[in-house]
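Novice: Quick one, structure for this:
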Amino acid sequence: MTKKIEIKVSLQVFPKSEWTAEDGDLITKAEQVLENAHAPYSNFLVGAALLLENGETFVANNQENVSFPVGVCAERAVLSYAMGNRPNVRPVKLAIVAKRRQDAQLATVTPCGLCRQTINEYEIKFGHPIEILMLNPAQEILKASGIDQLLPFRFNDLNS
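Specialist: All right, here's what the predicted structure looks like:
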């Protein structure tokens, strides 16, 4: 008999009037580094801000190079920097904002597959989900409670 494996995923949507101060601060920090992205090939700018359990916040943006699409996404850049400098401090929340260089309006973005797997690695390391905040053009935060909401069949889940 055929067996079906089904997983329910969801995101919460928060209008700006319902943002927490902590979420708003993290989104603002991600927006502040957005324009500094080095994206001369795609012209797609991404900013990220990571809150650690000790209250520290790190920021980064995407960094492309001439051998495009090789480069570093903002999410992986900020996680790598934070974990390289604070390897034993748990990441709590990750905020992501993005836009096309020529657009005034933000783009709705979620982490790419490689970034999703990277987030998963740190969730495994610390045994705790990382909240993911994604800002859309309507100034709403799309909030995932952990990477399982964006990557339900993660690489470490192949035998479950």
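Novice: alpha carbons only for contacts and neighbour counts from here, please
Specialist: Will do.
Novice: Can you give me every residue that contacts the spatially closest residue to residue 38 that is not a sequence neighbour?
Specialist: Excluding its sequence neighbours, the residue lying closest to residue 38 (Cα to Cα, 6 or more residues apart in numbering) is residue 63, at 4.8 Å. Going by Cα atoms under 8 Å, 6 or more residues apart in numbering, residue 63 touches 37-39, 71-74.
Novice: And the buried ones among these, selectable in PyMOL?
Specialist: To isolate the buried ones among these in PyMOL, judged by 16 or more other Cα atoms under 10 Å, type:
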select buried, resi 37+38+39+72+73+74
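Novice: Show me which of the contacts of residue 63 is closest to residue 48.
Specialist: Top of the list for closeness to residue 48, among these and by Cα to Cα, is residue 74 at 5.5 Å.
Novice: Please report how far that closest one lies from residue 133.
Specialist: Per Cα to Cα, to the nearest Å, residue 74 is found 13 Å from residue 133.
Novice: which residues are contacting whichever strand or helix holds residue 24?
Specialist: For residue 24, the enclosing helix or strand under DSSP states H and E is helix 21-34. With contacts defined as Cα under 8 Å, 6+ apart, helix 21-34 is touched by 45-51, 57, 59-61, 94-98, 133, 135.
Novice: quick one more, to check against the first:
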Amino acid sequence: MKEVKIETILQVYDNYDELPEDIAALMTQATEARSKAYSPYSNFSVGAAILLDNDEVITGSNQENASYPSGLCAERTAIYYAGSQYPDAKIIRMAVIAGSNVKHTMTPIPPCGACRQAIAEYEVKQNTPIEIYFMGETGKVVKSDSLANILPLIFDKSSL
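Specialist: Presented below is the predicted three-dimensional model:
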């Protein structure tokens, strides 16, 4: 038997005001996208903004449905739109803001497992890391230099 240690290194900003200007601008676009979320069932709204290497910014928000599996998360809404409209563009970074509609959320909220898998697909496809910034409504902002930091044992095409 062999023991394997997996480490994750994340950068944590104390608040939105500490962010570099370009990241703050992307986070602002994620915040605007969050305001367009349709979340009457979970009362949890998420906004995502993606910067592509062609300088396009794609946004998405979660869209729920009474038939729960039919809804879609903000991150996947944005990443799939980017993939369909700009199939040759690389994703440079993603900003995500999430929180409850009924109470104040200060804890950074990372992408869910399904979104991590979708982001992994694009990171592997483009063979370059995707920076991910995530936060609650206010408070700390977490930066991951790559999806691999928050999903270290990915399932990708090499497993098929």
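Novice: Could I get the TM-score for this pair?
Specialist: Overlay of the two chains. TM-score (TM-score structural alignment, normalised by the length of the first structure): 0.91; 158 aligned residues with a Cα RMSD of 1.8 Å.
Novice: before we move on, back to that, may I see the contacts of residue 63 of the first structure arranged in a markdown table, with distance to residue 126 of the first structure and secondary structure as well?
Specialist: As requested, the contacts of residue 63 of the first structure are exported to a markdown table (distance: Cα to Cα, whole Å; DSSP: H, G, I helix; E, B strand; the rest coil):
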| residue | distance to residue 126 of the first structure | secondary structure |
| --- | --- | --- |
| 37 | 29 | coil |
| 38 | 31 | strand |
| 39 | 32 | coil |
| 71 | 26 | strand |
| 72 | 23 | strand |
| 73 | 22 | coil |
| 74 | 21 | helix |
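Novice: Please, where are all the strands along the first structure?
Specialist: 12-15, 44-52, 57-61, 63-64, 71-72, 91-100, 131-135, 140-144 (DSSP state E).
Novice: of those strands, which approaches residue 82 of the first structure most closely?
Specialist: Nearest to residue 82 of the first structure among the strands of the first structure is strand 57-61 (6.5 Å), distances taken as Cα to Cα.
Novice: how close does the closest one sit to the second structure?
Specialist: Averaged over the aligned pairs, strand 57-61 of the first structure sits 0.5 Å from the second structure after superposition, using mean Cα distance after the TM-score superposition for the first structure.
Novice: which residues touch that strand?
Specialist: Outside strand 57-61 of the first structure, the residues touching it (Cα under 8 Å, 6+ apart) are 26, 29-30, 33-34, 36-38, 45-51, 73-75, 77-78, 81-82.
Novice: do the same with stretch 86-94 of the first structure
Specialist: Contacts to stretch 86-94 of the first structure, defined as Cα under 8 Å, 6+ apart, come from residues 26, 48-54, 75, 83, 122, 126, 129-133.
Novice: Between its first and last residues, what's the separation in that stretch?
Specialist: Per Cα to Cα, stretch 86-94 of the first structure runs 15 Å from first to last residue.
Novice: And it, what's buried?
Specialist: Neighbour-count burial for stretch 86-94 of the first structure flags 90-94 (criterion: 16+ other Cα under 10 Å).
Novice: What of stretch 10-18 of the second structure?
Specialist: In stretch 10-18 of the second structure, counting by 16+ other Cα under 10 Å, buried: 12-13, 16.
Novice: How far does it sit from its chain's centre?
Specialist: Relative to its chain's centre, stretch 10-18 of the second structure lies at 16 Å (Cα atoms, centre = their mean, to the nearest Å).
Novice: list the contacts for residue 142 of the second structure?
Specialist: Applying Cα under 8 Å, 6+ apart to residue 142 of the second structure gives the contacts 10-13, 108, 133-135.
Novice: Tell me which of those persist in the first structure.
Specialist: Of the contacts of residue 142 of the second structure, the ones still in contact in the first structure (both residues aligned by TM-score structural alignment, their matches' Cα atoms under 8 Å) are 10-13, 133-135.
Novice: thinking again about what came up before, what is the nearest of the contacts of residue 142 of the second structure to residue 148 of the second structure?
Specialist: Distance to residue 148 of the second structure across those (Cα to Cα) is lowest for residue 10, with 11.2 Å.
Novice: Does the closest one touch residue 147 like I think?
Specialist: No - contact criterion Cα atoms under 8 Å: residue 10 of the second structure and residue 147 do not qualify, at 10.9 Å.
Novice: still on that earlier bit, shared neighbours, residue 74 and residue 133 of the first structure?
Specialist: Counting by Cα under 8 Å, 6+ apart, no residue touches both residue 74 of the first structure and residue 133.
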